[in-house]
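Q: how does the following fold in three dimensions:
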Amino acid sequence: MSRRQGEMIREVQPAAPEPPLPTSQSVGLGVLLALVGGALDAFTFVGHGGVFANAQTGNIVLLGIAVARGQWAQALRHLPAILAFVLGVVVAETLKRPRVAAVVRWPARAALALEIVVLAAVGLMPVGTPDLVVTVVIAFVASVQVSTFRKLVDTAYNTTMTTGNLRTAIQSACTAVVDRDREAARRARQLAAVITAFLAGAFGGGLLTATGGVLGLWAVVGLLMLGLALFVYDERVAVRSSAHAGGSPHGNR
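A: Got it, this is the predicted structure:
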């Protein structure tokens, strides 16, 4: 066979299909987790002392102000949530370590399962549990989530706060309009969906917490269970597609 014939054969051969996007980076899961993020912040703000447990910027600022004023007891009040957030990051990163991942197999699913278990435990706490306990546990859960799920398709994003998402969405939209960049337009649409979901989660979580108390938290548990179900669904779709194509399925982590 001549070199030219070989090149012609390669040209007519169809390109190998790209592997499916991992569920942990999918828009569907990103929207679900943004709903969770908004609902958790609404739950702690409406039902537990008017605080936001998802992000620690406020706690660190208030800690610094209290120390500057010599209000040591006030300063100590902000430490537990910060330390819980740090612990959540450590746990999420540990789940990704090769030795741990070999045992856990699916670190992203394990993180969701951990969130479900911890939040269910909070939901079962007796009425009158100190707000500090609840907000510290929520801070831990939010930290696990934000440290585990950090990529939306091909873009860095955040599921427990929305400032960075809003900035990136506007930047992408500007690039799409000025440069007629289709990829930038796609990123803007995807981030807009996440931002809208965060707002919807805050609305729904706030309404449920105001009218049903802990019901707002159980709604979050339900959303996280839907997230786990999405992994299973995507995996079955991948297996069926692989069987039809005669290849091996790619696991959804």
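
Q: contacts, neighbours, all on C-alpha from now
A: Noted.

Q: strands of this structure, start to end?
A: Secondary structure of the chain (DSSP state E): strands at 151-152, 155-156.

Q: minimum distance to L228: which of these has it?
A: Nearest of those to L228, taken as C-alpha to C-alpha: strand 151-152 at 16.9 Å.

Q: the closest one: how far from the chain's middle?
A: For strand 151-152, the separation from the chain centroid amounts to 9 Å (computed by C-alpha atoms, centre = their mean, to the nearest Å).

Q: please enumerate residues in contact with that strand?
A: Here strand 151-152 makes contact (C-alpha atoms under 8 Å, 6 or more residues apart in numbering) with 24-27, 30, 157.

Q: quick one on the thing from earlier: just say which of the strands of the chain is most tucked in.
A: The highest average neighbour count among the strands of the chain, using mean count of other C-alpha atoms under 10 Å, belongs to strand 151-152 at a mean of 20.

Q: tabulate the strands of the chain (CSV), appending distance to I138.
A: What follows is these, written out as CSV (distance: least, C-alpha to C-alpha, whole Å):
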stretch, distance to I138
strand 151-152, 22
strand 155-156, 23
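
Q: surely A200 meets G38?
A: Yes. Counting by C-alpha atoms under 8 Å, A200 does reach G38; the two are 7.3 Å apart.

Q: these two - which one has more neighbours?
A: It is G38, of A200 and G38, that has more neighbours when counted by other C-alpha atoms under 10 Å, with 28 against 17.

Q: surely that one is in contact with G201?
A: Yes. Shown here, G38 and G201 form a contact pair, counting by C-alpha under 8 Å, at 4.5 Å.

Q: return the member of the contacts of strand 151-152 nearest to G164.
A: The shortest approach to G164 among the contacts of strand 151-152 belongs to Y157, at 7.0 Å (C-alpha to C-alpha).

Q: how close does that closest one sit to E115?
A: Look at Y157 and E115: by C-alpha to C-alpha, to the nearest Å, they are 19 Å apart.

Q: structure for this one too, so we can compare:
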Amino acid sequence: MKKQMSDTIRVGLLLAIVGGYLDAYTYVCRGQVFANAQTGNMVLFGIKIMEGHIIQALYYALPILAFFIGIVIAEMIKHHFFEHPKIHWRQIVLIIEAIVILIVAFLPKDFNMFCNIMISFICSLQVESFRKFNGNPYASTMCTGNLRSATEHLYQYFQTHNKKTLLKSLQYFIVIFFFIIGACLGTLLTNSLSYMAAIIPAFLLLSVIVFMFYEQVG
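A: The predicted structure is shown next:
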């Protein structure tokens, strides 16, 4: 059976770098927030509601809504382009991501809230569209689940000495490692380039599109 282009190691690791990079980018220069995952936004939304700060609560509700919309749009793209003969539906998702990130790169500080909403949107597109890494379920924009899976398979290896479970554990740890590399690069380049640092993950996403055209799968 052939492996899907989106399932290859090269694509998975590049997307993990992008995920870590964007988290660092939004934290360093877009108001010290993590736009990739929405758990924190949900908690802060609840806190602000209970404190009676309705307007502030909306600040955390909008990225959640953008994430929701991104999931819906990803599914719509999949539905309409699933059997397209010339382009993979996931490549369309990546093109949208790259365009949105390029727009974010040129927006000043006054647009931080809008930028975080847009990054939440593209992260939802990515997490919905790219769910496997070399055959294993994973997330490229957050690592809690990856850490759970890595630890679970490592424990199973020590119980069974099955090398396949050790390999799976190592693959998850590799994804986490590249996510951290992305965060380090994001911090370094954002401190140097400020808002324009978002250009880098945009080009990484474009490279993923190219790899998906030419990746040899088997």
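
Q: T141 of the second structure -> the first structure?
A: Aligned counterpart of T141 of the second structure in the first structure: T160 (TM-score structural alignment).

Q: which residues touch the closest residue to that match other than its chain neighbours?
A: Excluding the flanking residues, the one nearest T160 of the first structure by C-alpha to C-alpha, 6 or more residues apart in numbering is G37, at 4.2 Å. By C-alpha under 8 Å, 6+ apart, the residues touching G37 of the first structure are 54, 142, 159-161, 198, 201-202.

Q: which one of these is nearest to I9 of the first structure?
A: Set against I9 of the first structure, the nearest of the contacts of G37 of the first structure by C-alpha to C-alpha is T159 (46.7 Å).

Q: map L119 of the first structure onto the second structure.
A: Superposed on the second structure with TM-score structural alignment, L119 of the first structure falls opposite I101.

Q: what do you get for V232 of the first structure?
A: Under the alignment by TM-score structural alignment, V232 of the first structure pairs with F213 in the second structure.

Q: please report the distance of the closest residue to that match other than its chain neighbours from F178 of the second structure.
A: Spatially, and ignoring its direct neighbours in sequence, F213 of the second structure is nearest to M5 (7.9 Å; C-alpha to C-alpha, 6+ apart). In this view, M5 of the second structure and F178 of the second structure are 19 Å apart by C-alpha to C-alpha.

Q: likewise V217 of the second structure?
A: 22 Å.

Q: who's more crowded, the two?
A: Using other C-alpha under 10 Å as the criterion, V217 of the second structure and F178 rank with F178 on top: 22 against 12.

Q: disregarding residues adjacent in the polypeptide, which is nearest to the more buried one?
A: Spatially, and ignoring its direct neighbours in sequence, F178 of the second structure is nearest to I17 (5.5 Å; C-alpha to C-alpha, 6+ apart).

Q: which position in the first structure pairs with that neighbour?
A: Checking TM-score structural alignment: I17 of the second structure goes with L35.

Q: residue range for stretch 27-35 of the second structure in the first structure?
A: The aligned range for stretch 27-35 of the second structure is 45-53, by TM-score structural alignment.

Q: contacts for the matching stretch?
A: 40-42, 44, 81, 131, 134-136, 138-139, 142, 206, 209-210, 213.

Q: still on that earlier bit, what's the local residue count around the match of V232 of the first structure?
A: By the measure other C-alpha under 10 Å, the count of residues near F213 of the second structure is 14.

Q: ok, now how distant is it from L193 of the second structure?
A: Using C-alpha to C-alpha, one gets 31 Å for the distance from F213 of the second structure to L193 of the second structure.

Q: trace the longest helix seen in the second structure over to the first structure and give me the residue numbers.
A: Longest helix in the second structure, counting residues (DSSP state H): helix 163-193. Under TM-score structural alignment, helix 163-193 of the second structure corresponds to residues 182-212 of the first structure.

Q: the match of T141 of the second structure contacts N54, doesn't it?
A: Yes. Counting by C-alpha under 8 Å, T160 of the first structure touches N54, with 5.9 Å between them.

Q: please enumerate the shared neighbours of these two.
A: Counting by C-alpha under 8 Å, 6+ apart, the common neighbours of T160 of the first structure and N54 are 37, 142.

Q: comparing these two, which residue is more hemmed in?
A: The neighbour comparison of T160 of the first structure against N54 (other C-alpha under 10 Å) goes to N54, with 27 against 23.

Q: pull the number of nearby residues for the corresponding residue of the first structure for S124 of the second structure.
A: Correspondence of S124 of the second structure to the first structure, assessed by TM-score structural alignment: S143. By other C-alpha under 10 Å, 26 other residues sit near S143 of the first structure.

Q: list the contacts of S143 of the first structure.
A: Applying C-alpha under 8 Å, 6+ apart, one finds that S143 of the first structure lies in contact with 54, 85-89.

Q: can you rerun that using 7 Å?
A: Neighbouring residues of S143 of the first structure by C-alpha atoms under 7 Å, 6 or more residues apart in numbering: 85, 88-89.

Q: what about the helices in the second structure?
A: For the second structure, the helices defined by DSSP H cover 9-29, 39-51, 54-81, 89-105, 112-129, 144-160, 163-193, 199-214.

Q: now L33 of the first structure: closest residue in space that isn't a chain neighbour?
A: Distances taken as C-alpha to C-alpha, 6+ apart place T159 nearest to L33 of the first structure, at 5.7 Å, with adjacent residues excluded.

Q: tell me how far that neighbour lies from G212 of the first structure.
A: As judged by C-alpha to C-alpha, T159 of the first structure and G212 of the first structure stand 24 Å apart.

Q: same question for L33 of the first structure.
A: Look at L33 of the first structure and G212 of the first structure: by C-alpha to C-alpha, they are 22 Å apart.

Q: what about these two, which has more around it?
A: L33 (28 against 13).

Q: so what's the residue count around the counterpart of G52 of the second structure in the first structure?
A: Using TM-score structural alignment, the equivalent of G52 of the second structure in the first structure is G70. By the criterion of other C-alpha under 10 Å, G70 of the first structure has 11 neighbours.
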